[in-house]
Structures are given as structure tokens and as C-alpha cells.
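J.: Dropping the sequence and predicted coords here.
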Amino acid sequence: MIFDIGESRFYKNDDNENLIGEITYSVAGSSMIIIDHTFVHDDYRGQGIAAQLVDRVVEMARDENKKIIPLCPFAKGMFERNTTLYADVMR
């Protein structure tokens, strides 16, 4: 799935411009990204969209050589369950 880029977020809308899912983050200094919120509309849950959103932020962090603090409970859980996968960006 391809996500649109907004100000401090990645998101996806359906054909009627209704929000399907989003992840928001903030930039802390020159080397840190804080994931603070992940949302997927009830109609789209269980399809792996939230995990794809987290992975999109991880990809950005890797491209920009930044570390991530996952404050959002969903993102934090992903990082805790996949420590080796995210070790290079985990703070």
C-alpha cells in the first residue's frame, strides 16, 4: 500500500477521501523521531495497515539516519516483539 505524506504523518484515504489509517510522529532534534499515534478505521483493521504504517516511518528513519522512540502503544508493541528487525532504529 502506498501512503500519502502529510505534515508529520503518513496516511491513506479511501476513494471518498475518508481516512483509512494514519501514523503521526514528531521530530525531536536532528536525530530522533517519536511515533505518537497510529490509527486504522474499524472497517480496515486486521489487514496489516498499522504495521505497514510503522514500517513506513522506520524506512524514513533509516533513510535519514535517525532513531525512533515508539510512544504509541501499537508501535511500541511492534518494536518490543521485533527487536532484531528494528534494532538499528530503536532508541
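T.: Done, it's in.
J.: from here on, contacts and neighbour counts on C-alpha atoms
T.: Fine.
J.: Counting neighbours, what do you get for residue 5?
T.: Neighbourhood size, residue 5 [other CA atoms under 10 Å]: 11.
J.: gap between it and residue 46?
T.: As judged by CA to CA, to the nearest Å, residue 5 and residue 46 stand 22 Å apart.
J.: cool, residue 79 as well?
T.: In terms of CA to CA, residue 79 sits 18 Å off from residue 46.
J.: Could you do residue 72 as well?
T.: Distance from residue 72 to residue 46, by CA to CA: 18 Å.
J.: Who has more neighbours out of the two?
T.: Legend: neighbour count by other CA under 10 Å for residue 72 and residue 46, higher for residue 72 (17 against 9).
J.: tell me the contacts of that one?
T.: The contact partners of residue 72, by CA atoms under 8 Å, 6 or more residues apart in numbering, come to 35, 36, 37, 38.
J.: The last one reaches residue 75, doesn't it?
T.: Yes. Shown here, residue 38 and residue 75 form a contact pair, counting by CA atoms under 8 Å, at 7.4 Å.
J.: then this one, side by side with the first:
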Amino acid sequence: MAAVRDNKAQNRFELDVDGAVAFANYRATPAAVIITHTETPRALRGRGIASELIRGALELIRADGRKVIAGCGFVVDYLRRNPEFADLTG
């Protein structure tokens, strides 16, 4: 599976899967990244693609030394289910 990338030109994290792109839109501030919307193409749904996308995005945010603000329900739920990323929310 491809790695998650930060498409800074479009302000979104992207993950290529089977010729399609799952993405998470964001707004960046100097201290945090606000993930505002997560979208997985219909053909890819139900395979854990969005979770893989958000995990990769959170790892990129952590490597950049910033925090995350969950601006969409999927990210709120993901952070609740994955306490290993709790350091990014405080």
C-alpha cells in the first residue's frame, strides 16, 4: 500500500489505493493541523482505508512537531479508538 502524503498545494493528506485517492482536507496553523473532512471513494469503503489515511496523517503531523484538531467526526472517533495519538490532541 502507498504511503500517506501531504499535498500542501491542496491542503490535504492523500492515500492512493487501486487507482483512486482517499483524502483528508485540513487547515494548518503554526501550532496545529485541523482536519476538516475525510473522504474515501465509494469503491474503497469498508476496507479500513480511511483509518490508514488518518493514521498516516497523524504520523506526519507528529513528525512535524504539531498538534491535531479533529474537525470531522471520523477523526474524533479515530482518536478515541487510538489512544497512542493522545499526545497530539493536548
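T.: Yes, it's here. As the structure is a prediction and not an experimental result, all values here were calculated from the model.
J.: Name the helix or strand for residue 69 of structure 2, please.
T.: Here residue 69 of structure 2 is covered by strand 67-70, with elements defined by DSSP states H and E.
J.: packing partners for the helix ranked longest in structure 1?
T.: Across structure 1, the longest stretch assigned as helix under DSSP state H is helix 49-64. For helix 49-64 of structure 1, the packing partners by 3 or more CA pairs under 8 Å, 6 or more residues apart in numbering; DSSP states H and E come out as strand 9-13, strand 19-28, strand 32-40, strand 67-70, helix 73-81.
J.: Tell me which residue is most central in structure 1.
T.: residue 54 (2.9 Å; CA atoms, centre = their mean).
J.: and it, what pairs with it in structure 2?
T.: Superposed on structure 2 with TM-score structural alignment, residue 54 of structure 1 falls opposite residue 54.
J.: How about residue 37 of structure 1?
T.: That one, residue 37 of structure 1, aligns with residue 37 by TM-score structural alignment.
J.: residues contacting its match?
T.: Neighbours of residue 37 of structure 2 in contact, by CA under 8 Å, 6+ apart: 24, 25, 26, 71, 72.
J.: Return a PyMOL selection command for the buried portion of the residues you listed.
T.: A single PyMOL command selects the buried members of those (16 or more other CA atoms under 10 Å):
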select buried, resi 24+25+26+71
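J.: Mind reading off the mean deviation between the strand holding residue 69 of structure 2 and structure 1?
T.: Here the mean offset of strand 67-70 of structure 2 against structure 1 after fitting is 0.5 Å, by mean CA distance after the TM-score superposition for structure 1.
J.: ok so, going back, so the residue nearest to the centre of structure 1 touches residue 22, yeah?
T.: No. With contacts defined as CA under 8 Å, residue 54 of structure 1 does not count as touching residue 22, sitting 9.5 Å away.
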